[in-house]
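Student: Prediction below, plus the sequence it came from.
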Amino acid sequence: METESKIETALYLIPVTLGETEITRVLPSYNRDVIVNVKHFIVENIRSARRFLKKVEKSIDIDELTFYELNRHTDRKFIAEYLEPLKNNKPVGIISEAGCPAIADPGADVVAIAQSRGYKVVPLVGPSSIIMSVMGSGLNGQSFAFNGYLPVEDGQKIKTLKKLENKVWNEDQTQLFIETPYRNAKMFETIVSALRPQTKLCVAAGITCPQEYIKTMTIAKWKQEKLPDFAKIPAIFLIGK
C-alpha cells in the first residue's frame, strides 16, 4: 500500500551521476530525501533507473515503484498520462540517463506539459556536463549555445562547424556540441582540420569521473597534441575565442 508522501506534490527533476562517480561527490543529501518519498518515476531506461535508485538508498523497495519509460521510442501522445499521479497529490520524479533531466534530454517534453497544466516543477541540484564544461573551459560563459549533435556527413559537418565558428568570432558566443563516443576521435580530427588556427577548442570528457579531462588550446596548438582515447567516454567539444 502506498504511504503518504512527506514531500510537496510536484514534478521533481532528479539529476544522476555522469558516470561511475560516488553519489556523495556530486549529489546533495536533499536529493535522497526527495527520492525516498517518490513512488512514480519517468525514466529513459528502467533498468539503469532502478540501479541508480538503489545506489542512492539501498533500502528502497523497487517493487513498490511505478516506472514510465520516456525515450526516443515513446509515443508522445502518452506523455501526459505519466503526470496523472500529480492529480492525486502524489509526487513524480524524472530521471535521465546522465546529468540533469530536460537539458538536452526528452524530459523537457514532460516539463512543458507540467508547466502548461499548472503543476509545480522542482529542479534538483546535480552535475550538468554542459554547464561544467563551460565552467572549466575558460571560454565565454556569458553567452554560449549548446548545439547537440552535428551532421554525420563530412561536408555538412564542416559547413556547420564553420557556421558555428563565425558565431564565435562575430558574436563572441561559445559554441558547444557533442558526438557519439566512438566518433570522438574523428570529430576532433575534423574540427582541427576545418577551423582557423586562432580559434580555441576545449575538449571536456569524463566530467566528475576518475578519467576527467578538460583542456583548452588554440587549433594551432591542438595540431601538435595527441588526444587521449575517448572512444568510450562521453565528451563535449567547445569552440570560442
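Tutor: Received it, and whenever you're ready, just let me know what you need. Please read these numbers as outputs of a predicted model, since none were measured by experiment. Numbering: from 1, shown residues only.

Student: all contacts plus neighbour counts: C-alpha atoms, from now on.
Tutor: Will do.

Student: Settle this for me: Glu57 is touching Arg32, isn't it.
Tutor: Yes. At 7.2 Å, Glu57 and Arg32 qualify as touching, with contact defined as C-alpha atoms under 8 Å.

Student: for this protein, what spans make up the helices?
Tutor: 23-26, 29-35, 46-56, 84-87, 107-116, 129-137, 154-171, 184-194, 219-222 (DSSP state H).

Student: can you give me the angle the longest one makes with helix 184-194?
Tutor: In terms of direction (axes from the mean of the first three to the mean of the last three C-alpha atoms, to 10 degrees), helix 154-171 departs from helix 184-194 by 60 degrees.

Student: Show me what counts as buried in helix 154-171.
Tutor: Lys157, Ile158, Leu161, Lys162, Leu164, Glu165, Lys167, Val168 (16 or more other C-alpha atoms under 10 Å).

Student: do the same with the second one
Tutor: Neighbour-count burial for helix 29-35, with 16+ other C-alpha under 10 Å as criterion, is recorded at Asn31, Val34, Ile35.

Student: Output these as JSON lines; include the columns distance to Phe146.
Tutor: Output for the buried residues of helix 29-35, formatted as JSON lines (distance: C-alpha to C-alpha, whole Å):
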{"residue": "Asn31", "distance to Phe146": "26"}
{"residue": "Val34", "distance to Phe146": "29"}
{"residue": "Ile35", "distance to Phe146": "29"}
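
Student: put this beside the first:
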Amino acid sequence: MSGTPGTLYLVPNTLDFGIEGAQAAPLNDVLPLGVLQRAAQLRHWVAENAKTTRALLKRVDGIVPLAAPLQELSIVELPRPAKGAKAPPPADLRPLLAPALAGHDLGLISEAGLPAVADPGAALVQAAHAAGIPVVALPGPSALLLALAASGLNGQSFAFVGYLPVEAGARDARIRELEATSRRLGQTQLMIETPYRNAALLAALLAQLKGDTRLAVGCALATPEGFTRSDRIDGWRRRPTGLPADRPAVFALLAG
C-alpha cells in the first residue's frame, strides 16, 4: 500500500429489510442526517446483500443526492459460505479492501442494522485493521440493543447467543442451558431466529422455561408495526401473543 488509505465506514441500514409492501418508517426518522450525507458520498461499497444496499441508496438519494448515479457505484458482496459447509477456511478479504488501499473511502453495510454486529462484516473490519485502514462506525439502529432496551431485563449484563438449534430436542436442551446460565449469572440471554420459525421458537421457550423466568420479544423493531412484549412465562402462557412469520424478532430471557 502506498499513500494514505481511505476509511472503512460502517454504515447502518434500516431494520425493515426492504420487504416488498412493508410500511417503512421515513428514512430520516431512522438514520441521522450525518449518516445519510456520508452514505451519499461513498462510491465504493462492500455489502451483505447488494439488492438491499441499492434499495437503501435509492432512498438516500431522495433525501441527499448521491455523488454518482446508482448504476455507477461499485457494490461488491461479502463471500457467503456454502450451505452445509462446516467451519470453512476464512476467505481472503483483502481484495475487497482494494478501494480503501488505493485511497478511496469504502462503505460496509449489512442487510439490516449495524454492520459487523451479529453480521459477517466483522471479518472485513478485522482485515481492515490488519491492513492499517481506519475504521469508523456510524450511528444507527441495532435490533439487538433496541430489543434489550425495551425489554426491561438486565441491560448491565447480557449475552447474544445467535440462533438456537433447529432440531427440537437440541433446541429444548439449549433453552434449558441458557436459562440455567441466566439464573447463575443474572444475565440476559438474547437470541434470534429466521422469521418463519418465530412461532416455533416462541412455543419452545414457553414449553421449556420456568414460570417465573421473564421473556421479552421485540418484533419488527424500528418499523411502524413494531412491538415489544415483556412478561413472565406464566403471563405469556395465560395471554398468548402471536408472531408474524415474515418479520424479524429478537428474543430475550432472564431467569430469576
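Tutor: Noted; the coordinates are in hand. Just so we're clear, the structure is a prediction, and the values are computed from it rather than from any experiment.

Student: TM-score for these two?
Tutor: Here the TM-score for the pair of chains, by TM-score structural alignment, normalised by the length of structure 1, is 0.93; 234 aligned residues with a C-alpha RMSD of 1.5 Å.

Student: returning to that earlier point: how about JSON lines for the buried residues of helix 154-171 of structure 1, with distance to Phe177 of structure 1 added?
Tutor: Shown next, in JSON lines, are the buried residues of helix 154-171 of structure 1 (distance: C-alpha to C-alpha, whole Å):
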{"residue": "Lys157", "distance to Phe177 of structure 1": "11"}
{"residue": "Ile158", "distance to Phe177 of structure 1": "13"}
{"residue": "Leu161", "distance to Phe177 of structure 1": "10"}
{"residue": "Lys162", "distance to Phe177 of structure 1": "13"}
{"residue": "Leu164", "distance to Phe177 of structure 1": "10"}
{"residue": "Glu165", "distance to Phe177 of structure 1": "12"}
{"residue": "Lys167", "distance to Phe177 of structure 1": "14"}
{"residue": "Val168", "distance to Phe177 of structure 1": "13"}
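
Student: closest one to Ala98 of structure 1 among the helices of structure 1?
Tutor: helix 129-137 (8.9 Å; C-alpha to C-alpha).

Student: Which elements pack onto that closest one?
Tutor: When contacts are defined as 3 or more C-alpha pairs under 8 Å, 6 or more residues apart in numbering; DSSP states H and E, helix 129-137 of structure 1 packs onto strand 200-205, strand 213-218, strand 235-240.

Student: just so I know, which of these lies nearest Phe41 of structure 1?
Tutor: Closest to Phe41 of structure 1 of these is strand 235-240 (C-alpha to C-alpha; 27.4 Å).

Student: what range in structure 2 does that closest one sit on?
Tutor: Per TM-score structural alignment, the counterpart of strand 235-240 of structure 1 in structure 2 is residues 249-254.

Student: The matching stretch vs structure 1 - mean distance after superposition?
Tutor: Compared with structure 1 after the fit, stretch 249-254 of structure 2 shows a mean deviation of 0.4 Å (mean C-alpha distance after the TM-score superposition for structure 1).

Student: Mind telling me what Ala205 of structure 1 corresponds to in structure 2?
Tutor: In structure 2, Ala205 of structure 1 lands on Cys219 (TM-score structural alignment).

Student: Please read the previous query as pertaining to Ile130 of structure 1.
Tutor: Aligning on TM-score structural alignment places Ile130 of structure 1 opposite Leu144 in structure 2.

Student: Turn the helices and strands packed on helix 129-137 of structure 1 into a markdown table, columns for mean neighbour count and distance to Glu69 of structure 1.
Tutor: As requested, these are exported to a markdown table (neighbours: other C-alpha atoms under 10 Å; distance: least, C-alpha to C-alpha, whole Å):
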| stretch | mean neighbour count | distance to Glu69 of structure 1 |
| --- | --- | --- |
| strand 200-205 | 24 | 28 |
| strand 213-218 | 18 | 32 |
| strand 235-240 | 26 | 25 |
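
Student: for those, which one sits closest to Gly118 of structure 1?
Tutor: Checking those against Gly118 of structure 1 by C-alpha to C-alpha gives strand 235-240 as the closest, at 34.4 Å.

Student: Skipping adjacent residues, who's closest to Leu66 of structure 2 in space?
Tutor: Ala40 (4.4 Å; C-alpha to C-alpha, 6 or more residues apart in numbering).

Student: Equivalent analysis for Thr181 of structure 2, please.
Tutor: Leaving aside its chain neighbours, Thr181 of structure 2 sits nearest to Gln187 (7.4 Å; criterion: C-alpha to C-alpha, 6+ apart).

Student: wait, doesn't that neighbour sit right on Ser157?
Tutor: Yes. The criterion here is C-alpha under 8 Å, and Gln187 of structure 2 meets it with Ser157 at 5.1 Å.

Student: Looking at those two, which one has more neighbours?
Tutor: A side-by-side neighbour count of Gln187 of structure 2 and Ser157, using other C-alpha atoms under 10 Å, places Gln187 first with 22 against 12.

Student: now for the more buried one: what does it line up with in structure 1?
Tutor: Under TM-score structural alignment, Gln187 of structure 2 pairs with Gln173 in structure 1.

Student: Grab the most central residue of structure 1 for me.
Tutor: Gly99 (4.3 Å; C-alpha atoms, centre = their mean).

Student: Would you quantify the distance from that one to Leu18 of structure 1?
Tutor: Gly99 of structure 1 sits 5 Å away from Leu18 of structure 1, going by C-alpha to C-alpha, to the nearest Å.

Student: Of the helices of structure 1, give the one that comes closest to Pro210 of structure 1.
Tutor: Comparing the helices of structure 1 by C-alpha to C-alpha, helix 23-26 comes nearest, at 11.9 Å.

Student: quick check: that closest one aligns to which part of structure 2?
Tutor: Under TM-score structural alignment, helix 23-26 of structure 1 corresponds to residues 27-30 of structure 2.

Student: Same check on stretch 151-162 of structure 1?
Tutor: By TM-score structural alignment, stretch 151-162 of structure 1 lines up with residues 165-176 in structure 2.
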